[in-house]
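S.K.: My questions are about this predicted structure, shown below with the sequence.
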Amino acid sequence: MKNVWIAGIGMTKFGRRKDSLEDMILEAARIALVDSGYDDFDAVYVGAMHPEGFLGTSNLASVITDYLGLVPAPAMRVESASSTGAALFTAGFHAVASGDCRRVLIIAGEVMTRVPTSKATHILSQVIDGDERRHGATMPALAALSTRRYMVEYGLTSRELALVAVKNHANGARNPYAHFQKEITIEDVMSSKLICDPLRLYDCSPISDGAAAVVLTDTPSAIRVAGFGQATDLISVQMRSDLTHFTSTRIAAERAFKMAGISPADIGTAEIHDAFTSFEIIGSEDVGLFPPGGGRRALIDGITQHDGRLPINASGGLKARGHPVGTSGLAQVVEIVLQLTGKAQYPHPQGVRYGLTQSVGGLATNNLVTIMEAIR
């Protein structure tokens, strides 16, 4: 298998955008093209979770390839629910690592704010088990089940959970790409609307619009893709043996670390899927950064702050940067590259060699972990 390198990155500002999905994807792609210095590619990979439902549009890969002037390059669309961006990155990695392609452009985008929140919730709930959905389950409801179980097992309180939102909003306030650029307090979180006990409004990531792009190549550059892992789990949550932790993340992380030849102790910064605040804590444990229950203690002790021993979501995460579902997994990669190269415009760790991303698809039914290495 050949080494794969990140030659260029691009990202739009996230938020409630007036731009079309195509325009945002093109914006991110053109930034990445300039950053990489390349203008021709062996393949184009485009990711979006559900543009048919949010916008009534499809055939996105062909449209974007045409608009970028890259015809007749092969193009395809990738989708794996809310881990679409990460799965897209993995598809591009395989194309280069196998030797089939020398250079690929991967782009993810989603526009979610054109529909009412109720419809967006319905679209997002389509990724969970049909029987559970027919009995009233939604994504926030299932996340709340997992959160409550974690609280019971490890003693996490609602005020402690609120620290995730407070931390990530403070980080997002300094990230020019972020949807939410304001700090909040624990009291703000605790007084916000109850969505599904114990999760409140500020425990949930916002419906958002945005796009990100990455150029992958077999030519050495400043950032190498050191390892990745992917794993799935049962669609039906009621059939799982553990609600508190996600087996798919644990297996994906084991595979990623084995491929990279390092251990969790080598990671200096991480972007963890925090669609719900509890998922940051759970995810940090599942990838091996902390032992079971240790994510709570790390949060309380400030270890995961941007200036802590192991910063998590220094970008603001999905919670503050926003969660355009098909984009988030790739945006995490962009944020880690910015941090590893010292180009992030927000406080982040300096001189770090390895960074990690963890992306969750559905209710942890298709999860991915990626490790990147800064070459100095």
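M.R.: Received it, and whenever you're ready, just let me know what you need. Residues are numbered from 1 along each chain as shown.

S.K.: contacts and neighbour counts: CA atoms only from here.
M.R.: Noted.

S.K.: can you give me the strands for the stretch 201-350 of the chain?
M.R.: Ranges of strands in the stretch 201-350 of the chain, per DSSP state E, counting those that start in this stretch, are 209-217, 223-232, 267-272.

S.K.: what's the most buried one of those strands?
M.R.: Among the strands of the stretch 201-350 of the chain, ranked by average contacts under mean count of other CA atoms under 10 Å, first place goes to strand 209-217 (a mean of 31).

S.K.: by contact count, what packs against it?
M.R.: strand 5-11, helix 21-36, helix 84-97, strand 103-111, helix 328-340 (3 or more CA pairs under 8 Å, 6 or more residues apart in numbering; DSSP states H and E).

S.K.: Name all residues that make contact with Gly283.
M.R.: Residues near Gly283 by CA atoms under 8 Å, 6 or more residues apart in numbering: His245, Phe246, Thr249, Ile272, His273, Gln358.

S.K.: got JSON lines for the strands of the stretch 201-350 of the chain, with distance to Gly155 too?
M.R.: What follows is the strands of the stretch 201-350 of the chain, written out as JSON lines (distance: least, CA to CA, whole Å):
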{"stretch": "strand 209-217", "distance to Gly155": "35"}
{"stretch": "strand 223-232", "distance to Gly155": "28"}
{"stretch": "strand 267-272", "distance to Gly155": "21"}
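
S.K.: Below is an additional structure, to be compared with the one above:
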Amino acid sequence: MSSVSVIGRGITTFGKKDESIKSMLIKACREALLEAGRPNVDAVFVGNFASGSLANQEILGSVLTNELGLGNVPSVKMEGACASGGLAFRQAYQLVKAGEYKTVLVAGAEKMTGLDTETVTNAINLAMDNDSNEGSTGLTFPGFFGVLANRYMYEYGAEKRHLAMVALKNREYAIANPIAQFRKETSLEEIINSRLITDPLGLFDCSPISDGAAAVVIQKGQNGVEILSSGQASGTPLMQEVEDLLHISATYESAQKAYEAAGLGPKDIDVVELHDCFSMTEIIAIEELGFFEKGKGWEALEAGLTKHGGIIPVNTSGGLLSKGHPIGATGIAQIVQIVDQLNEKAANQVENARIGLAQNLGGTGAYSTVHIFRKKGA
């Protein structure tokens, strides 16, 4: 077994884009390959959720190998709902670490705009167990996380304004991130009083529909930001089977596996990108990842502990809420931000960041990946 590092990264802007999923992927991959010094690539992994239904394009791995002139190297597209990018990265990392490949290109992308809201919503809802009574009654992702938010507020005394604090923090970070979808200033009052999506979640509490792509090149050795560990876990996609609505077991278990493999714990992490598909999800995630006690995440937000100067800066990219959430690209984009932080080239740079963590969630907790990284030479 050997060290594996990220030696190149590339990313497009996120938002509504007048270009194809193929075009976005090629841009991100070329940037990553150029930064990596144009290495010989042994395989290509692509994270994507719904390119067939939303972008009228499948076989993304083959499309990339052809367009980038990589010959007949193995390629694959991987789907795991919103964790598609994280899953693709994990599989690539495991194969390089095992010695199957030396250098792998990992990309993620989604084209979600350009279609009507109903079509996009129906496609996203395919990430739930629709052959169930929950599916037949029309449970949606905002509905699921709205229930979690109400339960959390009931159990622990948090308020709607604490959800708004998540959205405001991430928007403030996004303003300085040139690839972010939303860079307009807002206020706590505007967020709290925004259009209700599902009680208690308003417009700013929900990640947007986005287009975008991201890519990284990983390679055997210590020539870049080192990948210390990878953890993955699954969970039930059905609300009625969850023993504790405020415990996303896949997030917790994937984190425990990553911490154990890296020989580290939550207190060793200097910066984190986590899956804030909804403001409530970030609060639960900072607890599941071990940064704060269960039921205390909202107090940490109120005290400013998840920002610069606090205990752990969270989602310095702007997060899914403001950076944007092109589903297949999200897991890779999180890693790009962590790599940038550890290379001291990030928007909203965290001083003396040595260890970073990226957590990518799929569905309502169906999948989670956690990756831990170390600054080169640290």
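M.R.: Done, it's in. Predicted model only: the values in this text are computed from it and were never measured.

S.K.: quick one on the thing from earlier: looking at the contacts of Gly283 of structure 1, spot the one nearest Val325 of structure 1.
M.R.: His273 (10.9 Å; CA to CA).

S.K.: Just give me the match in structure 2 for the closest one.
M.R.: The alignment partner of His273 of structure 1 in structure 2, by TM-score structural alignment, is His275.

S.K.: and Gly227 of structure 1, what pairs with it in structure 2?
M.R.: Checking TM-score structural alignment: Gly227 of structure 1 goes with Ser229.

S.K.: coming back round to it: which one of the strands of the stretch 201-350 of structure 1 lies closest to Arg174 of structure 1?
M.R.: Smallest distance to Arg174 of structure 1 across those (CA to CA): 15.9 Å, for strand 267-272.

S.K.: Packing partners of that closest one?
M.R.: For strand 267-272 of structure 1, the packing partners by 3+ CA pairs under 8 Å, 6+ apart come out as helix 277-286, helix 328-340, strand 354-359.

S.K.: Which stretches in the stretch 51-200 of structure 2 count as strands?
M.R.: Ranges of strands within the stretch 51-200 of structure 2 are 75-78, 103-110, 196-198, based on DSSP E, counting those that start in this stretch.

S.K.: Compute the first-to-last residue distance for stretch 99-117 of structure 1.
M.R.: With CA to CA, to the nearest Å as the measure, stretch 99-117 of structure 1 spans 44 Å from end to end.

S.K.: Highest mean neighbour count out of the strands of the stretch 51-200 of structure 2?
M.R.: strand 103-110 (a mean of 31).

S.K.: contacting residues around the residue lying closest to the match of His273 of structure 1 once chain neighbours are set aside?
M.R.: Excluding its sequence neighbours, the residue lying closest to His275 of structure 2 (CA to CA, 6 or more residues apart in numbering) is Asn360, at 5.3 Å. Neighbouring residues of Asn360 of structure 2 by CA under 8 Å, 6+ apart: Cys82, Ala83, Gly85, Gly86, Leu274, His275, Thr330, Gly331, Ser368, Thr369, Val370.

S.K.: switch to 6 Å and redo it
M.R.: Ala83, Gly86, His275, Gly331, Ser368, Thr369 (CA atoms under 6 Å, 6 or more residues apart in numbering).

S.K.: and the closest residue to the second one other than its chain neighbours, how many neighbours does it have?
M.R.: Spatial nearest neighbour of Gly86 of structure 2, chain neighbours left out: Gly331 (4.6 Å); criterion: CA to CA, 6+ apart. Here the count is done by other CA atoms under 10 Å, and Gly331 of structure 2 has 35 residues near it.

S.K.: Matching Gly331 of structure 2 against structure 1, which residue comes up?
M.R.: By TM-score structural alignment, Gly331 of structure 2 lines up with Gly329.

S.K.: Could you double-check that that match lies in contact with Gly85?
M.R.: Yes: counting by CA atoms under 6 Å, Gly85 is a contact partner of Gly329 of structure 1 at 4.1 Å.

S.K.: do you know how far Asn352 of structure 2 is from Arg374 of structure 2?
M.R.: With distances taken as CA to CA, Asn352 of structure 2 is found 12 Å from Arg374 of structure 2.

S.K.: Which one of these two is surrounded by more residues?
M.R.: Using other CA under 10 Å, the more surrounded residue of Asn352 of structure 2 and Arg374 is Arg374, with 25 against 12.

S.K.: Distance of the more buried one relative to Leu228 of structure 2?
M.R.: To Leu228 of structure 2, Arg374 of structure 2 is 7 Å away according to CA to CA.

S.K.: Same question for Ala109 of structure 2.
M.R.: Ala109 of structure 2 is 25 Å from Leu228 of structure 2, by CA to CA.

S.K.: Next: His247 of structure 2.
M.R.: Note on His247 of structure 2: its distance to Leu228 of structure 2, by CA to CA, is 26 Å.

S.K.: Equivalent analysis for Pro208 of structure 2, please.
M.R.: For Pro208 of structure 2, the distance to Leu228 of structure 2 - CA to CA - is 31 Å.
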